[in-house]
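In: Could you look at this predicted model? Sequence included:
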Amino acid sequence: MTSLVCEIPAAPSAIALVHFSNRLTFETDCSDVHGSYEAGEVDFVLLDVRGPLAFERGHVPGALNMPGRLITAETLAAYPKTTLFVVYCAGPHCNGANKAAVKLAVLGYPVKEMIGGVTGWLDEGFELSVAVARTANTAIGCEC
């Protein structure tokens, strides 16, 4: 008798290696983001792409708030095209991070999604910040 898991055979190891290696070029996880901040090795810009009210209620420490609708060439003009953006939204039930990643890629920026979003961050046991919102627009001098 074959289990439901084995009903469809696993991909050959060589194909699995390519698939899972490729996924890591598109995503990072909450633990890696947290570890990078803890080690002071932040070589990326973390963007919370939820709305300002959700951001103010709680966000990943160090994140800038830039809702997806504000991601434009103008709002990102101060960032070199080599800047890696890591985007996140509320969690697996939200596709805001995917939409933001598409916009960033169209604009020519490297981008990864922090899988799990706020939900994943909390599931890992990490704290959210509820400090005054810092927006990416403010960081680049806009009073929006």
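Out: Alright, I've got the coordinates.

In: Please count neighbours and contacts with C-alpha atoms only from this point.
Out: Fine.

In: Residues contacting the longest helix belonging to the chain, please?
Out: For the chain, the longest helix by residue count, based on DSSP state H, is helix 13-26. The contact list for helix 13-26, computed with CA atoms under 8 Å, 6 or more residues apart in numbering, reads 111-113.

In: take the one below as the second:
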Amino acid sequence: MSKTPSPVAAIPAAASADALAHFEARLTFETDCWDTHDALSKGAGDFVVLDVRGPALYAAGHIPGAILLPHGKITARKMSEWPDDTLFVVYCAGPHCNGANKAAVRLAKLGRPVKELIGGVTGWLDEGLVLAKGEAPSSVAEVEGA
């Protein structure tokens, strides 16, 4: 008597070498909320967090230190405010939103290094992390305290 495999086992797992390549590659495209929070809390200056939603959502709650830059406003001119090798971490509302993906596409087309923050605001809150509230700074210089 043969037993039908579960839906999990019905499709065999990838070969270990293929799985390793896949999961290592994912880390080049994504970062998670905890790693981002930990780096920000330790003063990491090797990336910039972009909130790619609109101003009202940003004001209602955003990742502390994030810069408001809606994905539709990501242009070569706007990005020239940062050095070409600046790594950007983009986020939107959460897994139900594709704004971060759209932002990542725009940044990649401009030749900019980019990672998507897995989970966005939803993931941030799920991790028990706190959002900042308030209007966006009017310039990069204001964000950087210049």
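Out: Arrived safely. Quick caveat: nothing in here was measured; it's all calculated off a predicted structure.

In: all helices of structure 1, in order?
Out: Going by DSSP H, structure 1 shows helices at 13-26, 30-39, 52-57, 96-106, 117-123, 136-139.

In: Let me know which of those helices is the nearest to residue 75 of structure 1.
Out: Shortest distance between residue 75 of structure 1 and those, using CA to CA, is found for helix 136-139: 6.3 Å.

In: Centroid-nearest residue for structure 1?
Out: Computing the C-alpha centroid of structure 1 and ranking residues by CA atoms, centre = their mean puts residue 87 first, at 2.4 Å.

In: circling back: against structure 2, where does the longest helix of structure 1 fall?
Out: Using TM-score structural alignment, helix 13-26 of structure 1 corresponds to residues 16-29 of structure 2.

In: re the thing from before, what are the neighbouring residues in contact with the aligned residue in structure 2 for the residue nearest to the centre of structure 1?
Out: Using TM-score structural alignment, the equivalent of residue 87 of structure 1 in structure 2 is residue 90. Applying CA under 8 Å, 6+ apart to residue 90 of structure 2 gives the contacts 49-52, 100, 103-104, 114-117.

In: State the distance from residue 79 of structure 1 to residue 90 of structure 1.
Out: 25 Å (CA to CA, to the nearest Å).

In: Settle it for me: which of the two has more neighbours?
Out: Neighbour totals were compared for residue 79 of structure 1 and residue 90, and residue 90 leads with 21 against 14 (other CA atoms under 10 Å).

In: Hmm, residue 51 and the more buried one touching each other?
Out: No - Residue 90 of structure 1 is not in contact with residue 51 according to CA atoms under 8 Å; the separation is 10.1 Å.

In: Map residue 97 of structure 1 onto structure 2.
Out: Checking with TM-score structural alignment, residue 97 of structure 1 has residue 100 as its match.

In: Kindly apply the preceding question to residue 42 of structure 1 instead.
Out: Using TM-score structural alignment, residue 42 of structure 1 pairs with residue 45 in structure 2.

In: count of residues packed around that match?
Out: 10.
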